[in-house]
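Novice: any chance you can model this:
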Amino acid sequence: MTYLQSVIKGIDAINRLLRYFAALLLMGMSAIIVYQVIVRFLTKYADIELPRWTEELARYLMIWLVFIGASLAVRYSALIGVEAISERLSKNLQKTLKILVLILSMFFFVIMIVYGFEMLGHVSAQLSPGMKLPMSIPYASVPAGGFFMLLNSTAVLLETLQGEAKRDFFKGAE
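Specialist: Got it, this is the predicted structure:
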């Protein structure tokens, strides 16, 4: 196994953990939303105030889920894209275009990380209205998502340069 293959294998190990984390986020968000619906139904005619934290926590979990899911989608080429132009190109030009798009994407992910950390500095003193949670926790999803997208773009770039095929999201990394 070459060094590049071991790097890709390490990134895939991180992605296995991210998949479990995304599943936990989805389960937690779903449970909170079901709880909120039940409480709304039971208190429909009562003069009881609904818990505010449920909507807020579900929103923050969804934000984290979107960034983690997007990073996994980058790895498995599951993001939506327009391939009308690339399909008309030769195989060599398709590979060159894919490499160019990956490098541009990686540049964008670096910007996400840098400005995400800058944004954390601005919101670190703020508290969320319902749970009094530091706003740096939901906003940390931006640089974390950017980091994982950069990591997965690196794996896709290495595989593209080596000439390996795309991986299937549902099969996972072998």
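Novice: when you work out contacts or count neighbours from here on, use the C-alpha atoms and nothing else.
Specialist: Noted.
Novice: where do the strands sit along this structure?
Specialist: For the chain, strands defined by DSSP state E do not occur.
Novice: now do the helices in it.
Specialist: For the chain, the helices defined by DSSP state H cover 3-42, 53-75, 91-123, 136-139, 141-162.
Novice: figure out which of these is closest to Val82.
Specialist: Of all the helices of the chain, the one in closest proximity to Val82, counting by CA to CA, is helix 91-123 (11.9 Å).
Novice: between the closest one and helix 53-75, how many degrees?
Specialist: 150 degrees (axes from the mean of the first three to the mean of the last three CA atoms, to 10 degrees).
Novice: please provide the structure for the following sequence as well, for comparison with the first:
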Amino acid sequence: MWLMVFAVVWQVFTRFVINSPSVFTDELSRYLMMWVGILGGAYVYALKRHLAIEILSEKVNPRQQLVLNIVISGFVILFSAIVLLYGGVHVVTTTLEYNQVSPSLSLFGNNIPMGYIYMVAPISGAFIVMCAIADILNAITALKNK
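Specialist: Reported below is the predicted structural model:
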């Protein structure tokens, strides 16, 4: 996050103070924002702080809440597996296969392949799937103990 803040501050400084805008900071801050947002969503899901509509879960008993959590976690796994894992892996492999590179970001003189930048989708998708599986297992254990 600090790197993103530094990139934006540097961009503003070079654009308005030096009158010679930096070439890479705009793109760097955009890609960092993508990583922070997508990984942040996975992290917040793991903490059980993600956006939730609790109208139904407030009206059912604790046992039914556990069953509802299993169903919701199943939908989360389905979405994450299809969109983030499958779609993310497809985007990463396609961009790496076609050698799509970042136009202005380079590392040691070599442009960075966009597949590495898009790698955030399958990484966060895998993390969300693992957390949802853990939620299902915890709910099943709690159901057996009741």
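Novice: ok, which of the helices of structure 1 comes nearest Ala84 of structure 1?
Specialist: Comparison of those against Ala84 of structure 1 by CA to CA identifies helix 91-123 as nearest, at 11.3 Å.
Novice: give me the buried positions along the closest one.
Specialist: Neighbour counts using 16 or more other CA atoms under 10 Å place 94-95, 98-99, 102-103, 105-106, 109-110, 112-113, 116-117, 119-120 of helix 91-123 of structure 1 among the buried residues.
Novice: and it, what does it pack against?
Specialist: The contact analysis (3 or more CA pairs under 8 Å, 6 or more residues apart in numbering; DSSP states H and E) places helix 91-123 of structure 1 against helix 136-139, helix 141-162.
Novice: next, format those as CSV and append distance to Thr43 of structure 1 and mean neighbour count.
Specialist: Listed next are these as CSV, based on distance: least, CA to CA, whole Å; neighbours: other CA atoms under 10 Å:
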stretch, distance to Thr43 of structure 1, mean neighbour count
helix 136-139, 29, 18
helix 141-162, 33, 21
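Novice: Leu72 of structure 1: which of those helices is closest?
Specialist: Sorting these by CA to CA, the top spot, which is the nearest, belongs to helix 141-162 at 7.3 Å.
Novice: Ser141 of structure 1 - nearest residue in space that isn't next to it in sequence?
Specialist: In space, not counting the residues next to it along the chain, Ser141 of structure 1 is nearest to Trp64; the distance is 5.4 Å by CA to CA, 6 or more residues apart in numbering.
Novice: hang on, the earlier thing: make CSV out of the helices and strands packed on helix 91-123 of structure 1 and add distance to Val34 of structure 1.
Specialist: CSV is the format used below for these (distance: least, CA to CA, whole Å):
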stretch, distance to Val34 of structure 1
helix 136-139, 21
helix 141-162, 24
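Novice: closest to Gly81 of structure 1 out of the ones you listed?
Specialist: Ranking those by proximity to Gly81 of structure 1 (CA to CA) places helix 141-162 first, at 15.1 Å.
Novice: so that closest one aligns onto which residues of structure 2?
Specialist: Structural correspondence for helix 141-162 of structure 1: residues 120-141 of structure 2, per TM-score structural alignment.
Novice: quick one: contacts of the matching stretch?
Specialist: Residues from elsewhere that reach stretch 120-141 of structure 2 (CA atoms under 8 Å, 6 or more residues apart in numbering): 35, 38-39, 42, 45-46, 66-67, 69-70, 73-74, 76-77, 80-81, 84-89.
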